[in-house]
Every structure is written in C-alpha cells, then in structure tokens.
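>>> sequence-free structure coming up:
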C-alpha cells in the first residue's frame, strides 16, 4: 500500500462506517418490511454481502480494506518482521479510525430511518454458544484472508470475503459479527442488528481468540513463510503486491 497514512486511515474510517450503515440500515429496513425473522435475516445478510464486496473492491487498493481491528492486528503480527509489513503506528491509527467509523455508521443508519440517533441496544447476546460462534466466525475469516494471501489469490478478496460473511450469518449462532469495531458500533443502535453494551466485551474477547486461532491454522496449513510455493495471481513487474482486503 503506497498511499499516505492519512488517506489510508480515512479509507478505513469511511469504509467501516459504510459497512456498519449497510448492516444496521438493512436490518431496520428488513424489520419494517417483514415480521418473519428468517426473512429479516436473509435480507440483512444479502445486503451485507453485496455492500461488503463493493467496499472491499473500492477501498482495498488504498488501505487494504481491513475494516476490522482483528484483521489489522493479525496483519501486523504476521508482517512485523518483513519489509513493507504494517507497522505499529499504522495499527495505532487504523483501529481508532475503524471504531469511530463504525459508531458513525450506526448513527447514520438510524438517522436515515428516523430512529433515535444514539440509543444503546437492549439486544442481549450473552451466552456461551454465541461466544463460540464468534470464535468460529472470526477464525474462519482470518484463515480466509491470510490463506488467500499465502496462495497468491488476494485479488479474489471482494467476492470471497463477502461470500464467507454471508454464509457465516447463517452457520454461526452469533450471526457472525467477527469484528470488534463493528461490534462496538452496533452497540449504539437499538434495532435488529444491535448488541447490548453488556454483551460487547465477551464478543470482542471471543473475536480476538478466534483471530489467534485463525492465524494458528494458517501457520499449520501454509507454514511460517508468507511467500506461496506457487503463485495463482501474477503481479505485474514494478507494481506492489496487493495486501489482503477484508471486513
């Protein structure tokens, strides 16, 4: 990523904000159009799939389109001893931007649907099986993002990551938040996609555990080195290799 840090931080803040606006806004719209919870979740997940794919394609070339502190931390951890890896100063800038963007996105969605701009969610999500769902969802996301990078298929990130998140809405008990910033943002809306403040800390702990497990699986499957044995996507000579783009 050759863009100045300020532009990359702006991309992370705006991208994360728009992602949360998609998640929260589509949840509000779904509940206003249908009383069937299954239909509501289907509408919410489909909007997230399409929105996330577009946002990754749009912002990925600027910042890597992390939109997720767990991914940013994983990117720093895996690249901390390599030239061109994300630095701690980038982490220190990305993570607050992602959180601020997520909160702003939730407020924007509420404003678009004439809801109270800030009303903490009353949707309790405190149960062991939900935390396990977050561990699985986040581990799978990290495996997908960094596994793609190891085999030279990072260019598939917009479709692959969006498809995974859409699937994880349905195969995990937690509906796959898989993102500490998004979790914090969703705390600020008392709508379909919200999460009560008391449920946030355990969700984030589960997500960070999932990120660590995901990196462990990446190492077990692909080894310690990030250079793939066989490149599936060639990068033209003289151009930087694209960073993994994720939610």
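Good, I have the coordinates. Predicted, not measured: the structure shown is a model, and the values here were computed from it.
>>> going forward, measure contacts and count neighbours with C-alpha atoms only.
OK.
>>> surely residue 93 meets residue 7?
No. Using CA atoms under 8 Å, residue 93 is not in contact with residue 7, being 11.1 Å away.
>>> ok, these two, which is more surrounded?
Neighbour tally, residue 93 and residue 7, criterion other CA atoms under 10 Å: the higher count belongs to residue 93, 16 against 12.
>>> gap between the more buried one and residue 217?
Distance of residue 93 to residue 217, computed by CA to CA, to the nearest Å: 28 Å.
>>> check residue 127 too.
The gap separating residue 127 from residue 217 is 25 Å, by CA to CA.
>>> more neighbours, these two?
More crowded of residue 127 and residue 217, by other CA under 10 Å: residue 217, with 17 against 12.
>>> spatially nearest residue to the more buried one (excluding sequence neighbours)?
residue 143 (6.8 Å; CA to CA, 6 or more residues apart in numbering).
>>> what are the buried residues along whichever helix or strand the one you found is part of?
For residue 143, the enclosing helix or strand under DSSP states H and E is helix 128-150. By neighbour count on 16 or more other CA atoms under 10 Å, the buried set for helix 128-150 is 130-150.
>>> ok, back up a step: if I pick the residue nearest to residue 217, what's in contact with it?
214, 215, 217, 218 (CA atoms under 8 Å, 6 or more residues apart in numbering).
>>> how far does whatever helix or strand residue 48 lives in sit from the chain's center?
Per DSSP H and E: residue 48 is located in helix 37-63. Chain-centre distance of helix 37-63: 10 Å, with CA atoms, centre = their mean, to the nearest Å.
>>> what's the local residue count around residue 52?
Neighbours of residue 52 using other CA under 10 Å come to 30.
>>> A further structure is provided below for comparison with the first:
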C-alpha cells in the first residue's frame, strides 16, 4: 500500500502540474490568438484535456489522481478511502494548485502574486458548475465501474467537451477555483465569484454520487 506521504505528494504535484497547464496555456493562448477569444479558449481547452489524461495515468496508481476535493469527498462517502485521509487530501490539492499557478506566472514572466479581477457571475454560470461537476463525477464512477483503464481518457475528453458546452468553462473543482482566483490572466476568476462556483460544484458532486450510487448498484439475486 502506498504511504500517506507519497499519496499527498502525488496529489499536490499532480494538482500543481494541472494548474500550470490550465493557467499557462491560457496565457499562451491569449498572447498568440491576437484578440480572438475563441482561439485562446480552444488552446486552453486542448492543453487541459490532454494534460488530464497524462496526469491521471501517471498519478492514479499512487494517489487515485483526484486533484479535486469533491472527487475526494465522493470517494470517502463511497468508503473507497478513510475519512482521515480524505480530510487532508484537499490541503495537498489546494496548496499544489496554487503552486502550479505561481509556476505558470513565472514561466511567462508574469508577477507571481496576483488576484484575479475577472468576474464570473450569474445564475447560469453557477448552474453550469453544478452540471459540469455532476458530469465529471458521473464519468469517473461509470468508467471506474465498467472500464477502469479508460478513466484517464474519459475524464480528459469530458473536460474538453465541458469547457465548451458550459457557460462557466467547467472549473468543476474547488481547488482549481481557489487557485485560479490568484491569477489575473485569461483563466482567472475573481475571488468574489469563487463561492458561487464552489457551492454548486459540491452540490453537483453529491447529486451525482447519489444518482450513480443507485444506477451502479449491484443487484442482489432474488
């Protein structure tokens, strides 16, 4: 069994690399797109989806590659990990995510310490986060149950699609939301907008856990 310290390092490092990709590709996309926001978002999307496939494949065998407090919450609720570990995973995820944002800033010559001014407000965006997170948890639970080897690819593809079919561009992750509030770049979110993303993310995850707990329940022979 993998030690707790190695699991936490894997969660932190994976979260850091994920946010370096999200924020870094956002900066690169915006710089190269010449003002075309659609092209910038496309670059951001493809990089994020591709990175998720790789990061989940690499860190999955070590820590489960959650990189997301609501994924950890659902795993603990399903008794797939002890609560004492589930309570410290989010610390590693948030710290790693923030370090990843700072790494992206450093790579592109941006000020390391920033606070986003990009407002992402409105009921549609909040609802989008609930939908995006519901779909993410559904993707994970369904593939882990029926085709576990396809989980990294499925999550990467789902997030790639969700960037475009949701009004919020599918943060679907409280750690990502917190970290992106510390980047005043293409991928940022103002701290004042963050709570209205995080609450729906939790609600969407819990709803998905309930629905798919029932859908995937093993039938007892009569």
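Good, I have the coordinates. Computed from a prediction, not measured in an experiment: that's the story for all the values here.
>>> now which residue in the second structure aligns to the residue nearest to residue 217 of the first structure?
The alignment partner of residue 143 of the first structure in the second structure, by TM-score structural alignment, is residue 138.
>>> for residue 104 of the first structure, same thing?
Checking TM-score structural alignment: residue 104 of the first structure goes with residue 99.
>>> could you point out the longest helix in the second structure?
Using DSSP state H, we find that the single longest helix of the second structure is helix 4-32.
>>> next one: residue 74 of the first structure from residue 88 of the first structure, what distance?
Counting by CA to CA, the gap from residue 74 of the first structure to residue 88 of the first structure is 12 Å.
>>> again, but for residue 171 of the first structure
Distance of residue 171 of the first structure to residue 88 of the first structure, given as CA to CA: 34 Å.
>>> next up, the contacts around residue 140 of the first structure.
Contacts of residue 140 of the first structure were listed using CA under 8 Å, 6+ apart, and they are residue 214.
>>> er, residue 89 of the first structure I mean
Listed by CA under 8 Å, 6+ apart, the contact set of residue 89 of the first structure is empty.
>>> residue 103 of the first structure too?
Contacts of residue 103 of the first structure by CA under 8 Å, 6+ apart are 17, 20, 182, 184, 185, 186, 188.
>>> if we use 10 Å, what do you get?
Going by CA atoms under 10 Å, 6 or more residues apart in numbering, residue 103 of the first structure touches 13, 16-17, 20-21, 118, 181-189.
>>> average gap between the host helix or strand of it and the second structure?
If you go by DSSP H and E, residue 103 of the first structure is part of helix 88-112. By mean CA distance after the TM-score superposition for the first structure, the fitted helix 88-112 of the first structure averages 0.7 Å away from its aligned residues in the second structure.
>>> hmm, back to that, out of residue 74 and residue 88 of the first structure, which sits in the busier spot?
Between residue 74 of the first structure and residue 88, counted using other CA under 10 Å, the more crowded position is residue 74 (19 against 14).
>>> distance of that one from residue 112 of the first structure?
Residue 74 of the first structure is 34 Å from residue 112 of the first structure, by CA to CA.
>>> same check on residue 57 of the first structure?
Using CA to CA, one gets 25 Å for the distance from residue 57 of the first structure to residue 112 of the first structure.
>>> so those two - more neighbours on which side?
Each of residue 57 of the first structure and residue 112 has its neighbours counted (other CA under 10 Å); residue 57 has more, 19 against 12.
>>> identify each buried residue in stretch 190-209 of the first structure, please.
190-197, 199-200, 202-204, 206-209.
>>> onto which residues of the first structure does stretch 195-213 of the second structure map?
Counting by TM-score structural alignment, stretch 195-213 of the second structure corresponds to 201-219 in the first structure.
>>> excluding chain neighbours, what is closest to the most centrally placed residue in the second structure?
Here the mean C-alpha position of the second structure is nearest to the C-alpha of residue 173 (CA atoms, centre = their mean), at a distance of 4.2 Å. Spatial nearest neighbour of residue 173 of the second structure, chain neighbours left out: residue 68 (5.4 Å); criterion: CA to CA, 6+ apart.
>>> look up how far residue 18 of the second structure lies from that neighbour.
Taking CA to CA, one finds residue 68 of the second structure at 11 Å from residue 18 of the second structure.
>>> which residues do those two both contact?
97, 176.
>>> more crowded one of these two?
The neighbour comparison of residue 68 of the second structure against residue 18 (other CA under 10 Å) goes to residue 18, with 25 against 21.
>>> returning to what we had before: test my guess that the residue nearest to the centre of the second structure contacts residue 19.
No. In this structure, residue 173 of the second structure is not within contact of residue 19 by CA atoms under 10 Å, at 11.3 Å.
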